[in-house]
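# coords please:
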Amino acid sequence: MNVSGALISFADPHALQGDGEVTGTAVETSCEAEITVEVIKNTKTDYPRIVNYENDNISGKFVNTMGINNNIYEAAKIAVREMIKYLENRGFKRDEAYILCSIIGNLKISEIVDVPNFVVTLSMPEL
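Model (predicted):
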């Protein structure tokens, strides 16, 4: 994909990859994929946000926010802040959003091998 200003890319498909990619590798493969991208006007995000329809073998619609930083704790904080912003845009108050991150959010290390780019993801069912 090559669209000026799109800020999106797709590459390096994997047949399998565990969260954390602890050895720096996964089961590499080639693929053809059909991707749907939705432009949400008047919205700004500084980090990747993904909506998917299955998460850890649980079906349903899930929202995932990411934090990327050279400090894994800061990456986690960014992922939480990004989810709070997402929930605020959906009508939740800031304190409600923060509580939801704690009680239904799943925070996990998504990538730890590409120092200095630690990736932490916060996932929760779409509300």
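# okay, CA-based contacts and neighbour counts for the rest of this
Will do.
# Please, where are all the helices along the protein?
72-89, 94-103 (DSSP state H).
# So for residue 110, which of the ones you listed sits nearest?
When the helices of the chain are compared by C-alpha to C-alpha, helix 72-89 sits nearest residue 110, at 10.5 Å.
# Give the other helices and strands that the closest one contacts.
The contact analysis (3 or more C-alpha pairs under 8 Å, 6 or more residues apart in numbering; DSSP states H and E) places helix 72-89 against strand 58-69, helix 94-103, strand 118-125.
# list the buried ones in that helix?
72, 74-88 (16 or more other C-alpha atoms under 10 Å).
# Show which residues not belonging to that helix make contact with it.
Under the contact criterion C-alpha atoms under 8 Å, 6 or more residues apart in numbering, helix 72-89 has outside partners 45, 47, 64-69, 93-94, 97-98, 101, 107, 118-122.
# Second input sequence below; structure requested for side-by-side comparison:
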Amino acid sequence: DAALASVGLADFADAFPRELSGGMKMRVSLARALVTDPDILLMDEPFAALDEITRFRLNNDLLALWRSLGKTIIFVTHSVFESVYLSQRVVVMTARPGRIQADIRIETVEPRGEAFRTSAAYSDYCRKVSAALAPSYSGQSTL
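This next block holds a predicted model:
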């Protein structure tokens, strides 16, 4: 019950999966992970299949949860924008073999919100992460 409440689903504890939206199902997955009270949450593209509005909302919810729980979260995403918005640190990996291409610290004022998502600093970090990705998608490697 506490885990469901922490992801905003306390009122849906008795709902069947077919009664939940895609975003709610992602919240259930997060609640299931929180039940064991892990020190580290590993999240592998949890929001990839969601529409943009739901994804933005869940990004904000995840940041709020991270602030309240103080857990380390390792979040895998292919979205430059999502990585910059959610992270204190973005680690860019190369294509095969997967190696660290860049390690970029995202230093900005907390708590983040929509003002950060539209700021010049956010755009600058997105450009920096995109530039670190460029060798991987151009077929070149700097390693």
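# Tell me how the two chains score on TM-score.
The TM-score (TM-score structural alignment, normalised by the length of structure 1) is 0.25; 61 aligned residues with a C-alpha RMSD of 4.9 Å.
# returning to what we had before: which one of the helices of structure 1 lies nearest to residue 16 of structure 1?
helix 72-89 (23.5 Å).
# and the residue nearest to residue 130 of structure 2 when sequence neighbours are not counted, how far is that from residue 24 of structure 2?
Of all residues beyond its chain neighbours, the one nearest residue 130 of structure 2 is residue 80 (6.7 Å), with distances taken as C-alpha to C-alpha, 6 or more residues apart in numbering. Distance, residue 80 of structure 2 to residue 24 of structure 2, using C-alpha to C-alpha, to the nearest Å: 24 Å.
# Residue 75 of structure 2 too?
For residue 75 of structure 2 relative to residue 24 of structure 2 (C-alpha to C-alpha), the value is 18 Å.
# Then residue 91 of structure 2?
Using C-alpha to C-alpha, we find residue 91 of structure 2 at a distance of 28 Å from residue 24 of structure 2.
# before we move on, what about residue 132 of structure 2?
33 Å.
# Over to residue 66 of structure 2?
Using C-alpha to C-alpha, residue 66 of structure 2 is found at 18 Å from residue 24 of structure 2.
# more neighbours, the two?
residue 24 (18 against 15; other C-alpha atoms under 10 Å).
# Would you mind naming the helix or strand containing that one?
Assigned by DSSP states H and E, residue 24 of structure 2 belongs to helix 22-34.
# buried residues in that helix?
Those would be 22-24, 26-28, 30-31, 33-34, for helix 22-34 of structure 2 by 16+ other C-alpha under 10 Å.
# try stretch 66-73 of structure 2
Going by 16+ other C-alpha under 10 Å, stretch 66-73 of structure 2 has these buried residues: residue 73.
# Over to stretch 117-129 of structure 2?
Buried residues in stretch 117-129 of structure 2 (16+ other C-alpha under 10 Å): 122, 125-126, 129.
# Stretch 63-74 of structure 1 too?
Across stretch 63-74 of structure 1, burial judged by 16+ other C-alpha under 10 Å covers 63-69, 72, 74.
# Thanks a lot, see you next time.
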